[in-house]
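**Q** coords below, sequence missing:
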């Protein structure tokens, strides 16, 4: 069977669905092909025990709250509503102290002040600096590279000396940035722990930028969650796409991107179905999946294939969900109101944890990132109970045995038991997804890598996913990379999908589209040294 449409989107993760919606809004005839049995990718929910709803991968969404791409889609009209926990985040130290990030800057300042006199005022100063640059900075980071207009607004928003300091901040390790600004460990843990939401340790170049941005997003927007579960983001995107006349097919794995004459012509599904694309093929898949599997090597430049060998994934992940018959009995009361909880280690422990991962060893004292979902959204479980999740990273390996996964789960649960005695007795249901299980659920999560590739500076901007333009365009005409492997990378903000849709729309314009493609091709030739 053969079908012809304006565009084919491969993959129904949130990026693919954002792209599909934008193209449908432009009156394109769009079909989305999803390999698995459900849309959503890493943005899905499921019941893990009767009455307990858990998010299967991502859960808290500061980047979604700040995302221009998602805001433009106005998903509230399609059932999406947001809610917040009383506190954004708490980092619980091994000695029982905690530092709390709250949407009220005064409360955050009071919390960090408890660790060192003057740190409260320093926190307010750091946040004031953020507010001066937040809008043009986020627009610069989320738009295709180079983001000329947002960058110009960013330059105008502050003196040249401050811009230089901002660039300096982006290059610093989170621990060094914190030492430069703060005197106590509380603020240092907020910045460094949030940096580890990526795969960057607190002593690694670039982690300061990630920790600062995440902390300031939490301060400005909080860490909101969708009422009813992460899957409500996907449901709203699917509903909006359907209302615009789009077609979504699940259980339709793509075997090949059909290419001829240097142009993407469509897709061939595993069952032999051919879907021709008049205007574009957009792929919400990882870069290695696109270039190493869906597109035959004969259609790709040799330099790109050579660079692909140097593509770096982020760390593997183990994710645990619990259904609890009561709230977590924390010995530190202020942790009970936090949606996101960091626990297990202090700053030295964060460094040891990151070092073990870099050395390829399972951390003996893991840094645990947890989410109290019912605390953030009471619809997630019965009154007085809690749906809780946690994840931690493991080094990348070809295979993790069930025994190794179980041992690491025991380490994580021992940390909870230490800080919340009686935790184990509250568990009425548990779901464990190790690296291999995460990949089975979502083939983009290669060996449990949840960010589409490392967030390290050598694989960002013009280097993401490979040395090139830092854009959604590929060397093949009318083929676009729309996943977290593309600039600006991981996180639920929809920017890779939006950037791919914009590129496809620009290429399709009469006359101007040919100029656009000529510029893109010239860029690729420079990268290839031609």
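**A** Nice, I can see it. The model shown is predicted, which means the values in this text are computed figures rather than measured ones.
**Q** Going by C-alpha atoms from here, please, whenever you check contacts or count neighbours.
**A** Noted.
**Q** all strands for the stretch 201-350 of the chain, in order.
**A** 225-226, 247-249, 254-260, 263-269, 274-283, 316-324, 338-343 (DSSP state E, counting those that start in this stretch).
**Q** Which residue ranges of the stretch 1-150 of the chain form helices?
**A** Secondary structure of the stretch 1-150 of the chain (DSSP state H, counting those that start in this stretch): helices at 14-25, 62-66, 68-73, 105-113, 119-142, 148-156.
**Q** centre of the chain versus the second one, how much separation?
**A** Per CA atoms, centre = their mean, to the nearest Å, the displacement of helix 62-66 from the mean C-alpha position of its chain is 11 Å.
**Q** cool, and stretch 403-412?
**A** Distance, centroid of stretch 403-412 to centroid of chain: 25 Å (CA atoms, centre = their mean).
**Q** cool, stretch 112-132 as well?
**A** That offset, for stretch 112-132, works out to 27 Å (CA atoms, centre = their mean).
**Q** rewinding a little: just put the helices of the stretch 1-150 of the chain in a markdown table and tack on distance to residue 202 and mean neighbour count.
**A** Formatted as a markdown table, these follow (distance: least, CA to CA, whole Å; neighbours: other CA atoms under 10 Å):
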| stretch | distance to residue 202 | mean neighbour count |
| --- | --- | --- |
| helix 14-25 | 29 | 28 |
| helix 62-66 | 21 | 21 |
| helix 68-73 | 29 | 17 |
| helix 105-113 | 18 | 20 |
| helix 119-142 | 18 | 18 |
| helix 148-156 | 27 | 15 |
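**Q** could I get the ones you listed as CSV with distance to residue 82?
**A** Shown next, in CSV, are those (distance: least, CA to CA, whole Å):
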stretch, distance to residue 82
helix 14-25, 17
helix 62-66, 9
helix 68-73, 13
helix 105-113, 21
helix 119-142, 21
helix 148-156, 28
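**Q** closest to residue 378 out of those?
**A** Across the helices of the stretch 1-150 of the chain, residue 378 has its closest neighbour in helix 62-66 (19.1 Å, CA to CA).
**Q** about what we covered before: just tell me which of the helices of the stretch 1-150 of the chain ends up closest to residue 348.
**A** Here helix 105-113 is closest among these (CA to CA), at 17.9 Å.
**Q** Could you check the angle that closest one makes with helix 119-142?
**A** 120 degrees (axes from the mean of the first three to the mean of the last three CA atoms, to 10 degrees).
**Q** can I assume residue 52 is in contact with residue 383?
**A** No: the criterion here is CA atoms under 8 Å, and residue 52 misses it with residue 383 at 10.7 Å.
**Q** before we go on, here's another structure to hold up against the first:
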């Protein structure tokens, strides 16, 4: 009789763990609270018929460099890699553009071009080493110490006020804003070393593999993983919300059965006989600010004042470095400014399948305090209108998901935190506990497989794969690699 593996949560990480274990001949069942699989990689008609919106994640900078996705063969999907990885509109019709071509970006940044090249080139030239270094818990010795040292130096250079003064990096309004828009993805105080680490990782991808997204929406990623799971004998148990693991029949750990959680780590504490020390460590794990999102159905393209902004699927709307930092620091202190930082995706500029002919879909969120009930529609619309006069006239319909609604929709997003935990250096070391094997819990057969474990947030499947690999090592004494399962 095959060993059983039960996966709670069908996000990209849960599905990655599921397909790995199914290929290792486990009898796999994936339990999902929603009516469809996918977690943060779902696509749905949220506004009007024919307008397909990504429910959470839309653009996936780390997808094409992910060792798991590469081994699984997700490169077979129809990926769109924009010529402009991201754009940053500025007042007066100006814009800074991060072209995938680093040299083109350098030319466009003028006086800040050499500094941009100096920061990015040593990292994007060694993207695999950067991904390896950042994709594992930081308490172990890196396999590529020179790349790790370069990365750390640049963190200090761009992520601290002292580094800014000493190195004088990004002195122009355009260069400073272009960098800060990326750093703000981390949803934490700015400047900070943690945000700098996130920004450098994203910039290395922006000027190499690019910030890609699949034609048809993020659901195509989930669909490919689900198809493989079913092909290898696995099953999906949808519309089944699990809030107490003590009542869940997941098998016999003494027989080698497994329970993997693509969920908030605190769900593991509902099991019986959780060691007190582990419970305290999990309770100390902190969650960060949240995201409040609006999806727009538009009757045409966003009328950006600067036409180059239309070349990028991802747009950072927030103005100057000072304005973005003021916005993000206000959120960290429990508030929201009148001119917030907005992360915007306009997928249909390059993907006609996302909206009816001549129309557009738009996805945008701002950061808010955890649990917020703020409807962000007006704040987001005002910021877009600032750089695209006439935007409001293009709106046909909207769909709102507040931070509180996000938490209700997906209990793994505590308070609406879509990053799986507060993004700090301390929690890079302790994610969610300080351990060389953070996916393993003290409860036999139970493993964590969510973004709250290394390497953290993003649609890349790596936390799920690393949890599955750890489980296979512990229960079968087999050190299976990706090539063993997908080669």
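**A** Yep, that arrived. Every value quoted in this text rests on a predicted model; they were computed, and no experiment measured them.
**Q** Give me the TM-score for these two chains.
**A** The TM-score (TM-score structural alignment, normalised by the length of the second structure) is 0.91; 474 aligned residues with a CA RMSD of 2.4 Å.
**Q** Settle it for me: which of residue 52 and residue 383 of the first structure has more neighbours?
**A** residue 52 (25 against 12; other CA atoms under 10 Å).
**Q** How much space separates the more buried one from residue 378 of the first structure?
**A** Separation of residue 52 of the first structure from residue 378 of the first structure (CA to CA, to the nearest Å): 11 Å.
**Q** before we move on, what about residue 170 of the first structure?
**A** Counting by CA to CA, the gap from residue 170 of the first structure to residue 378 of the first structure is 37 Å.
**Q** How about the contacts made by the aligned partner of residue 188 of the second structure in the first structure?
**A** In the first structure, residue 188 of the second structure lines up with residue 200, judged by TM-score structural alignment. Residue 200 of the first structure is in contact with 206, 207, 354, 455, 456, counting by CA atoms under 8 Å, 6 or more residues apart in numbering.
**Q** same check, this time on residue 479 of the second structure
**A** 469, 472, 473.
**Q** Now which of these would you call buried?
**A** For these, a neighbour count by 16 or more other CA atoms under 10 Å gives the buried set as 469, 472.
**Q** Filter the contacts of residue 479 of the second structure down to the ones in helices?
**A** 469, 472, 473 (DSSP state H).
**Q** Relative to residue 373 of the second structure, which of those is nearest.
**A** residue 469 (39.2 Å).
**Q** Give the equivalent position in the first structure for the closest one.
**A** So residue 469 of the second structure corresponds to residue 502, using TM-score structural alignment.
**Q** Same check on residue 398 of the second structure?
**A** In the first structure, residue 398 of the second structure lands on residue 430 (TM-score structural alignment).
**Q** Looking at residue 170 and residue 378 of the first structure, which one has more neighbours?
**A** residue 170 (21 against 18).
**Q** Let me see the contact set for that one.
**A** 206, 207, 208, 209, 210.
**Q** Work out for me the element it sits within.
**A** helix 160-171 (DSSP states H and E).
**Q** And residue 88 of the second structure, how far from residue 470 of the second structure?
**A** Taken as CA to CA, the span from residue 88 of the second structure to residue 470 of the second structure is 41 Å.
**Q** Between those two, tell me which one has more neighbours.
**A** residue 88 (29 against 20).
**Q** can I assume that one is in contact with residue 315?
**A** Yes: here residue 88 of the second structure reaches residue 315: they are 5.8 Å apart, a contact under CA under 8 Å.
**Q** so what sits against both of the two?
**A** Joint contacts of residue 88 of the second structure and residue 315 (CA under 8 Å, 6+ apart) are residue 309.
**Q** my guess is residue 300 of the first structure meets residue 474, correct?
**A** No: with contact defined as CA under 8 Å, residue 300 of the first structure does not reach residue 474; the gap is 9.4 Å.
**Q** Burial check on residue 384 of the first structure, number of neighbours?
**A** 12.
**Q** ok, and the closest non-adjacent residue to the aligned partner of it in the second structure?
**A** The alignment partner of residue 384 of the first structure in the second structure, by TM-score structural alignment, is residue 358. Nearest residue to residue 358 of the second structure in three dimensions, chain neighbours excluded: residue 300, at 5.7 Å (CA to CA, 6 or more residues apart in numbering).
**Q** got it, and residue 263 of the second structure?
**A** Nearest to residue 263 of the second structure is residue 412, by CA to CA, 6+ apart, at 4.9 Å.
**Q** corresponding residue for the one you found in the first structure?
**A** So, by TM-score structural alignment, residue 412 of the second structure is matched to residue 444.
**Q** List the contacts of that match.
**A** 41, 285, 286, 452.
**Q** looking at the second structure, which of those still make contact?
**A** Contacts conserved in the second structure for the contacts of residue 444 of the first structure, using both residues aligned by TM-score structural alignment, their matches' CA atoms under 8 Å: 285, 286, 452.
**Q** Now neighbour count too, for those, in a markdown table please.
**A** Formatted as a markdown table, those follow (neighbours: other CA atoms under 10 Å):
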| residue | neighbour count |
| --- | --- |
| 285 | 27 |
| 286 | 23 |
| 452 | 25 |
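**Q** Show me which of these is closest to residue 121 of the first structure.
**A** Once CA to CA is applied, the member of those that ends up nearest residue 121 of the first structure is residue 452, at 37.0 Å.
**Q** re earlier: so the match of residue 384 of the first structure makes contact with residue 297?
**A** No: judged on CA under 8 Å, residue 358 of the second structure makes no contact with residue 297 at a distance of 11.4 Å.
**Q** need the contact list for the residue of the first structure sitting at the aligned position of residue 176 of the second structure.
**A** Alignment note (TM-score structural alignment): residue 176 of the second structure maps to residue 188 of the first structure. Counting by CA under 8 Å, 6+ apart, residue 188 of the first structure touches 174, 175, 178, 179, 182, 347.
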